[in-house]
Structure formats: C-alpha cells, structure tokens
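Chemist: Everything below, folded, please.
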Amino acid sequence: MTLVRDASVRARELGAALKAARSKVGFHGNEIAERLGWSTSKVSRMETGDRACGKLDVATYLAYCGVVGDELARLIDMAEEPDSGLWSQGLDEHVGDDLRTLVMLESSARTAHNYEPLAIPGLTQTEGYIRALFRAGGMVSQEAFDSLVYARLRRQRVLDRDDAPDFHFFVHENALRTQVGGPRVMHEQMLHLLLLGTQPNCRIRVAPRGVEPRTGFVGPFACYEQAEYRSVVYVEQLGASTFLDGPPVEMYQRVLASLATDALSEEESRSLLARLASDYDRPG
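Modeler: The predicted structure follows:
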C-alpha cells in the first residue's frame, strides 16, 4: 500500500524551488546541511515539502545558494503564506499558462481529469485555436501574445512523454460548437482531438448538449491524482488561479463521477468529433 504524504501543493512547490536553487549552484543536500548546521533529514524534508518551512530557514537556505532579488522575495512570501489547503495565485500575463505549480502537477500526476464547459481544454488546443482564443478574449497584450502561445504549446509536451500521466478530458459539446477563429481553425481542432484520442494515455469524452453534471453547474477545472500526495484541484478564474488540496477536492471528484456516467463514451465522442470536423470543413 502506498503511503500518501501530507505535503500541500504550496509546500511542494516551495520545496521544489529550494532544491532547484541548490542544484543550480551545484551543491549536494548533505553539503548544504553541514554548512548550515542542519541535519540532512531537515534539508530533505524541506525540499520534498514534508517539513513546514519558516521564513528564517527559507531565507538562510536561499542566501547560501545565492538567490537574491525578486525570486528571493517570492519564495519568502510563499513561506509566510498560511497552508490552509487553498492556495490562490495572481496571474501575470507574461507567465500566464506557464505557471510553475500547474506544470509541476501536470508532470507529476498519475491521472489527470479535465472538465471544460466553454472551450477546448488547453492541453489539447491547436496553435491556431490558441491564437484565436487569445485574440477573442482581448485580455492579452501584443507584447505578451507570442510568449503565452508558446508557453501553452510547451505545456502540451507532457502528453507525448513516455511516462505521461493518464489524461481524461471531458469537454462539453457547446465548446465544440462554439466557433473560435472560424471553420478552418475548428476543422483542424476537431481533427487534432480525434488524433489525440488515439493515444493510449489520452481519453476524450464529450458531455452532450442538455447534460450537465448532476451535482450542479460548474466551471472549468482539473483534478490531479498523484501516487504519493493528496489529489489537487486546479481552478482558473479571471486574473487568478486557485489550487485546492483539502476537503473541497471531494466535491470536484463527485462532479467527475457524474460526468463519467453522463458523458458520451469514447467511441460516441469520436463519432461526434468526426461529424463536426466534416461540418467545419467548408469555405469560410
């Protein structure tokens, strides 16, 4: 039986940042422990998120690793935040989808479930769809536009890894029928979804029109199940994102159970995607 560690997503990201800072300057864990007069166990537990990191310990550790400026301030602020199982982060348009925490979860998950009622899931979007979506939203500056597009495309590389998580995408039919960028973009997007659905680690199911999760109307979210840690839910709002790894996760898991019952099967979903691809394959 695998022991589930109690480290929160905030503690894990802080620990990963500490380890990255140490690795960048070529130090070993036992070396930094000796220099700081700490046990190797303390350093290890700080880096895995299994030990609460106070502001002073974090500042001392980072100072030894030569971390200064904005990154030092960011990590010290992270150490000061209460670890309540709900962690919100403001979105910087120059970082956008390339959030460190989100990438960490997508890379380390055993199974990932994603529900999108309004748009194609980000990990499955074509470049044309991404660009059209950002333009339609009008929230991305021209200066940051290309960097955000490529950041989302880089995230998609996780789908092709040999050790990729098992991804389950639930996408609402309304999202498939909402034209983003015109028929040509949507035609390519439908074909891309069909292709992704042939990958062994990628399952795509459509929630048909008239069907909503029986637990109520909910917005887009992703749930990451991990072998060693508690499940984490990611919810993105305008201007901020929230990570949940406490009791509220159970509510989202009930929504997923409802979707698993009510959504079209994978075969039925492929048939619908193929029909939509044909419908979009027209001049426009």
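Chemist: For the rest of this, base every contact and every neighbour count on C-alpha atoms.
Modeler: Will do.
Chemist: Which strands and helices lie in contact with the stretch of helix or strand residue 35 belongs to?
Modeler: Using DSSP states H and E, residue 35 sits in helix 29-36. Other elements packing on helix 29-36 under the criterion 3 or more Cα pairs under 8 Å, 6 or more residues apart in numbering; DSSP states H and E are helix 40-48.
Chemist: How many neighbouring residues does residue 237 have?
Modeler: Using other Cα atoms under 10 Å, residue 237 is surrounded by 12 other residues.
Chemist: What of the one 4 residues further on?
Modeler: Using other Cα under 10 Å, the number of residues around residue 241 comes to 16.
Chemist: tell me the angle of the helix holding residue 35 relative to helix 40-48?
Modeler: Comparing the axes of helix 29-36 and helix 40-48 via axes from the mean of the first three to the mean of the last three Cα atoms, to 10 degrees yields an angle of 110 degrees.
Chemist: please give me the structure for this one as well, since I'd like to look at both together:
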Amino acid sequence: MTTEHHVEPAPDPTSSTLAFFGSELRLRREAAGLSQTELARLVHCAPSLLSKIESAKRVPKEDMAELCDCALGTDGFFGRLWPVMIRNAYPAWFRPFVDLEQQAVAIRSFEMQFVPGLLQTEEYARAILAGGRPDSVKLEELVVARMHRQRVLSRDDPPRLWVILDETAIRRRIGGAAVMRAQLARLLEAAQIPRIVVQVVPFDVRNHPVLTGAFWTFSFDEGPDVVHMDSFYEGQLRAEPEVVAATHHAYDLLRALALSPEASADLIASAIKDLSP
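Modeler: The predicted structure follows:
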C-alpha cells in the first residue's frame, strides 16, 4: 500500500448521509488494501478529490459511486447509497415535493421570481441556492440534488410539464449576465420539447391573478391532484378539493393572460439579446 501524502480527518458517520458515504468508502478502501491514490486511479479522479469525498467535503458523482463498487467489489452498495444521500440533501419539508414530482403524470408550475428547478442550469441553480448562504459542502449537495431531480424529464415516461413565468423571472440577472444567458437558452430548448409548454406573463398585464407567490400542481394516474405553495420559510402541500379547485382556476387565468408559447419564446429570445455584451 503506497504512502498517502495527505489524508483528511474522518467524518462522523452519524452526522449526515454524505458523511456516512465518505466513512464507508474509507473503511472499504482500507479493507481492500488500497491507498487513496490507488483507488483514485481506478475511479478516474484526483486523489485530492477522493480524500475530500471520504471526509464529506465534496459530493461524489453517481458514476463515481458505481466505479467505487466495481473497484472495491461492494456489490452495488455505493450505487444504492448515492440516491439516498442525494434525497437527504433536501430539507425534510421538501422531500414529499420531490416524491410527488417523480410520481406525477402532469406538472403545472407558476413562478414569480425564478426559472423552476426542473429547467435550471447547474450554474443558475448554484447562484440561487448560494443566496441561502449554506456552507460550500451543503451548497454542492443541494446543486447535485437539484440536477438529479431533472432526470424525471428524460425518463421513458416523462410527465407533461406546463411552466408559466412572470416576466420578472426572465429579467432578473441571477448569477450575472453569462449565467442568465445560458439559463434562458436552456429555457428555449425546453420549450421545443413536445411535452413541455413555457409561457410568460408580461409586465404590462394589469390584473395579475396571482401576485402572492409561486405554486405547483401535480396530477396523477390515480387519486386527486396535490398543490404545493411556496412561502418564505418553507412550502406547504394541500389536497383539499376547494384549494385544488381554486388553484386550477388561478392557473387557467394565468394561461389566458400569458403570452402564447410562440410569443413567449420571442420574449425570452429578446431577453437573451438584452444580456449580450
């Protein structure tokens, strides 16, 4: 076994799922008689990155977890642990939202300030999440978790997604001009997908029906729709028939007042031009 140049201190495995992942990786690497340098070579990463993963200072990518299983002969242990680690990166109140998002056959979203998470670029998501001022490790956990959520749109049976944005969401320069240009380009790409509709409510709408905050509606093959409403501290899920009906009515009004998908795409393209150097 080769000499390690620098070994980060071991994390408390009970402190988080990320720390458990790192401590288990270290234990199983050492049991296999491999140095960090040797395992790093097998999983195609720098030894310094592997050291940070073992000490719960960096979040591993999913393919790296699978490579660790291959290198250490752990029978898929790290591959199975990875999605558990990602799910636990979310605040506890948000995990039911993610579960519903994965089960829904149709998703309707209205956002006042931001492009919704399912359509965010990584840098845009990082800029938004950094606003909450988490530590660097937690920030990276949250970014990886948000990107992981987007896989629901590329699976074999993706949900239908209807997104309505207030014009504020495409004008606010989250992360700076370059980040925002890339985000708006991603939004235009998504709008070309048949199962995704993107509309924008322009600034000049006088009687805006929903100025109180963002909301999402989830529809399923069986069972009633569920509504998620955002708030300052945390969102809430509601399934009472009167709440769902009121939300559907508000969404219908938003669709009527929003620009058509084609005109919305033109406005987004115009916003990209406004961000040009």
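Chemist: where does the TM-score land?
Modeler: After superposition, the two chains reach a TM-score (TM-score structural alignment, normalised by the length of the second structure) of 0.64; 190 aligned residues with a Cα RMSD of 2.1 Å.
Chemist: List the contacts of the helix holding residue 35 of the first structure.
Modeler: For helix 29-36 of the first structure, contacts defined as Cα atoms under 8 Å, 6 or more residues apart in numbering pick out 22, 39-40, 42-44, 61, 64.
Chemist: Read off where it ends up in the second structure.
Modeler: Counting by TM-score structural alignment, helix 29-36 of the first structure pairs with no residue of the second structure.
Chemist: Give me the distance from that helix to the chain's centre.
Modeler: Computed by Cα atoms, centre = their mean, to the nearest Å, the chain-centroid distance of helix 29-36 of the first structure equals 33 Å.
Chemist: cool, stretch 113-120 of the first structure as well?
Modeler: With Cα atoms, centre = their mean, you get 12 Å for stretch 113-120 of the first structure.
Chemist: Which residues does that stretch contact?
Modeler: By Cα under 8 Å, 6+ apart, the surrounding residues in contact with stretch 113-120 of the first structure are 121, 167-176, 178, 219-224, 256.
Chemist: Where does it end up in the second structure?
Modeler: Aligned by TM-score structural alignment, stretch 113-120 of the first structure falls on residues 108-115 of the second structure.
Chemist: Buried residues of that stretch, list them for me.
Modeler: For stretch 108-115 of the second structure, the neighbour count (16 or more other Cα atoms under 10 Å) marks 108-115 as buried.
Chemist: so what's the residue nearest the centre of the first structure up against?
Modeler: Centroid check for the first structure by Cα atoms, centre = their mean gives residue 102 as the closest residue, at 3.5 Å. Neighbour list for residue 102 of the first structure: residue 234 [criterion: Cα under 8 Å, 6+ apart].
Chemist: Residue in the second structure paired with it?
Modeler: When the second structure is aligned by TM-score structural alignment, residue 102 of the first structure is paired with residue 97.
Chemist: what's the burial count for the counterpart of residue 216 of the second structure in the first structure?
Modeler: Mapped onto the first structure by TM-score structural alignment, residue 216 of the second structure lines up with residue 222. The number of residues packed near residue 222 of the first structure is 24, by other Cα under 10 Å.
Chemist: Three-state assignment for the closest residue to residue 222 of the first structure other than its chain neighbours, please.
Modeler: Nearest non-adjacent residue to residue 222 of the first structure, counting by Cα to Cα, 6 or more residues apart in numbering: residue 114, 4.3 Å away. Three-state call for residue 114 of the first structure (DSSP: H, G, I helix; E, B strand; the rest coil): strand.
Chemist: Identify the residue spatially nearest to the residue mapped onto residue 235 of the first structure from the second structure, adjacent ones excluded.
Modeler: Alignment note (TM-score structural alignment): residue 235 of the first structure maps to residue 229 of the second structure. Distance criterion Cα to Cα, 6+ apart; nearest residue to residue 229 of the second structure, sequence neighbours excluded, is residue 215 at 4.5 Å.
Chemist: isn't the one you found right up against residue 228?
Modeler: Yes. At 5.5 Å, residue 215 of the second structure counts as touching residue 228 under the criterion of Cα atoms under 8 Å.
Chemist: overlap in contacts of these two?
Modeler: Common neighbours of residue 215 of the second structure and residue 228 (Cα under 8 Å, 6+ apart) do not exist.
Chemist: My assumption is that residue 101 of the second structure lies in a helix; please confirm.
Modeler: Yes. Counting by three-state DSSP, residue 101 of the second structure is part of a helix.
Chemist: Could you report the neighbour count for it?
Modeler: Neighbour count of residue 101 of the second structure, defined by other Cα under 10 Å: 22.
Chemist: which residues does it contact?
Modeler: Neighbours of residue 101 of the second structure in contact, by Cα under 8 Å, 6+ apart: 107, 152, 218.
Chemist: hang on, residue 73 of the first structure in a helix?
Modeler: Yes. Assessed with three-state DSSP, residue 73 of the first structure lies in a helix.
Chemist: Looking at the contacts of residue 101 of the second structure, which is nearest residue 70 of the second structure?
Modeler: Checking those against residue 70 of the second structure with Cα to Cα, the nearest one is residue 152 at 26.4 Å.
Chemist: Next, count neighbours for the closest one.
Modeler: Neighbourhood size, residue 152 of the second structure [other Cα under 10 Å]: 16.
Chemist: just to revisit the earlier point, helix, strand, or coil at the match of residue 216 of the second structure?
Modeler: strand.
Chemist: close enough to count as contact, it and residue 111?
Modeler: No. Here residue 222 of the first structure lies out of contact with residue 111, judged by Cα under 8 Å, at a distance of 10.6 Å.
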